[in-house]
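Chemist: Structure here, sequence nowhere to be found:
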């Protein structure tokens, strides 16, 4: 006798405007009476409490306040979200789940915590963009703390950080609009969202009085759009994947094999982020030729971090530490002098002067004379980033 194993499909729903996310969740629940949603109210998380609700379109199955040991989002994911999904997946066959995230949670953290669960397939990561609010939040310079939305005392994320990370990680974006929404404005936002997440399928809800919940559900659920092998956004270029699309006045993708001069790049950061609502990618600076540097900007702020070492800076025996796709991409584009080192940056906005941005970035690169000085001399260049990436 053979036993057929069933797998529960989970759709993850995120978005920064709670009313739009709730409306979307209710529409999906109404379209399928077997669908069960799981949501967590984390407004009390700084005091160590979280409210979990499990429901169908017509019935509340669970409504329970739980204590989380350390009062943090990661703890909530580990201590309640994961076991709750596992417990519900073991329930009646044929019942899929809708995980509705709190509006300040970034879906990539969920993927990291839940990626290897047995008996569960994460079908798609869906982000709801409220077309009436999105642009204001995307261009906001507010921290979550300014709006009382921070999850912990050390949560220093900005509103713009959360908004872009929700959209960029998604494989599906619902453009939630209303009868009063301007169709032309919705179209413009759709174009902007495409620049932010060209890999995502867009699902507009329209501007009529009614919503086709069956049509919405068919476009969102059961799509198998989530690719669990896709790297985090800042690792895309290392695998040879696109970090953006080039489009005059709205998106610039800048590439270079030669490194940035650290001082000139530092001096140009404010100008680079003045018109671009979003910047992302990888770069290398001459004073740290071994290090892959992640670059992010949103809400007027800039973040730099480490993505590890360039393969050319590692002994060949350690190349197996990198994934197959990264090694393949490096081999395809290998430079006899720079190795796999390269800069790939995407800058996205509404009215970009792409010619001026490319000229500014180019002016920050090493000159021919500086390149001729060689790797050894580059380490002694004046470097305002040295405290961020201390020499090893």
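Modeler: Now that the structure is in, tell me what you want to look at. Every value quoted in this text rests on a predicted model; they were computed, and no experiment measured them.
Chemist: switch to C-alpha atoms for all contacts and neighbour counts from now on
Modeler: Will do.
Chemist: from the middle of its chain, how far away would stretch 13-32 be?
Modeler: 20 Å (CA atoms, centre = their mean, to the nearest Å).
Chemist: Over to stretch 318-338?
Modeler: 24 Å.
Chemist: quick one: contacts of it?
Modeler: Applying CA atoms under 8 Å, 6 or more residues apart in numbering, the external contacts of stretch 318-338 come out as 238-240, 257-258, 311-312, 340.
Chemist: Next up, a structure to set beside the first:
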């Protein structure tokens, strides 16, 4: 009977997977080496992704001797990114390793310019093109993001693109460094704040407060020289795609029925700006060009008077401000579709305006020493006046890109 139970358990076993993300130089390889040298006999397969043709990180891991040459395997995935160009390769490689039935665990070190969401999706959804369903063999256990405590603010405020740093995943990779940093922070289960020994206690406490506000769900652990208890990132059972997808601080704020400010230690705070009145495009553009430095992160939807059919999405992190179409307002849909939508989402009816429907400005602002009253007052000045509300809105000056297919970057 015991043997039958054992066979059944083995058949049900799915190899747990931990993914290490984090910007270049944050210390992912150092952490990986530390874990490999303190893993209590786990047979581990390691996949290291590097953009260059020579996989430097893999070479470092081999040099450190963290893997057994006979029991384990190091897979190098070079000259591409597993979240885009090498995604198919990742699928096939993980499937191959899992089918060998030789490993207790798979550790993946993503490239420093990789986004975590596409990698997580690789383990969560069936890939129709490749015909591979990794969920049959593996379970994504933990998404880990490593943050460089020493260089975070430098990279955050640099205003540079990955291409300007010669770090782009491809020739058309126009992402800004700060956007990548925020993407990695806002989707994870564990945040490792590394190189804490290089930062003062005061600065470290402030940075930790910012990270907790940006990502309130993840467990935040301070580390020095990449030394972390392996149990914090291996076999944690922390990953849940649905929870991770809505874990960003701005999203929790935006969806909360009532905003209850937490203790604003180190001046770190947030608020939601809500107004059921459209913005004057020209005045809003001028406001964005003088963006308050205290705002670290902003995200939400805006209502432009000249674009009454489509909501506009705004996403800001540091000097990077992205603004563009976010889809039709429910009020812009045919009446039959409106009725169906209101049946599916009855909460929409609670704030439905008899003339403007669901059109609204709703933006979360997160920052340090935010002057809420001043920011709200300055934004209110950008809304249409009573007189302008009676005018033809299409005649207003609109400096934003005219193509609704484009998003504009305001720096």
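Modeler: Thanks, I have it. Note that the coordinates shown come from a computational prediction; the quantities given were computed from them, not determined experimentally.
Chemist: quick revisit: who wins for neighbours among the contacts of stretch 318-338 of structure 1?
Modeler: Taking other CA atoms under 10 Å as the neighbour criterion, residue 238 ranks highest of these with 28 neighbours.
Chemist: All the strands of the stretch 51-200 of structure 1, in order from the start?
Modeler: Under the criterion DSSP state E, counting those that start in this stretch, strands of the stretch 51-200 of structure 1 are mapped to 60-67, 97-100, 120-130, 172-176.
Chemist: what's the second one aligned against in structure 2?
Modeler: Taken onto structure 2 by TM-score structural alignment, strand 97-100 of structure 1 occupies residues 106-109 there.
Chemist: Looking for the alignment partner of residue 6 of structure 1 in structure 2.
Modeler: For residue 6 of structure 1, the aligned position in structure 2 is residue 13, judged by TM-score structural alignment.
Chemist: That should have said residue 341 of structure 1, apologies.
Modeler: Under the alignment (TM-score structural alignment), residue 341 of structure 1 pairs with residue 359 of structure 2.
Chemist: Show the contacting residues for the nearest residue to residue 164 of structure 1 once chain neighbours are set aside.
Modeler: Using CA to CA, 6 or more residues apart in numbering and skipping residues adjacent in sequence, the residue nearest residue 164 of structure 1 is residue 138, 7.1 Å away. With contact set as CA under 8 Å, 6+ apart, residue 138 of structure 1 has these partners: 159-160, 163-164, 277, 298-299.
Chemist: Now flag whichever of those is closest to residue 53 of structure 1.
Modeler: Relative to residue 53 of structure 1, the closest of the contacts of residue 138 of structure 1 is residue 163; by CA to CA it sits at 24.0 Å.
Chemist: Double-check the closest one against residue 17; I have them as touching.
Modeler: No: applying CA atoms under 8 Å, one finds residue 163 of structure 1 not in contact with residue 17, separated by 9.7 Å.
Chemist: Among these two, which residue is more densely surrounded?
Modeler: When residue 163 of structure 1 and residue 17 are compared for neighbours, residue 163 comes out ahead with 27 against 19, by other CA under 10 Å.
Chemist: Skipping its backbone neighbours, what lies nearest the spatially most central residue of structure 1 in space?
Modeler: For structure 1, the residue nearest the mean C-alpha position is residue 165 (3.3 Å; CA atoms, centre = their mean). With sequence-adjacent residues excluded and distances taken as CA to CA, 6+ apart, residue 165 of structure 1 is closest to residue 106, at 6.3 Å.
Chemist: quick one: what's aligned to residue 381 of structure 2 in structure 1?
Modeler: Superposed on structure 1 with TM-score structural alignment, residue 381 of structure 2 falls opposite residue 363.
Chemist: now residue 183 of structure 2
Modeler: Per TM-score structural alignment, the equivalent position to residue 183 of structure 2 in structure 1 is residue 165.
Chemist: can you tell me how far that match sits from residue 79 of structure 1?
Modeler: Shown here: residue 165 of structure 1 relative to residue 79 of structure 1, a distance of 23 Å by CA to CA, to the nearest Å.
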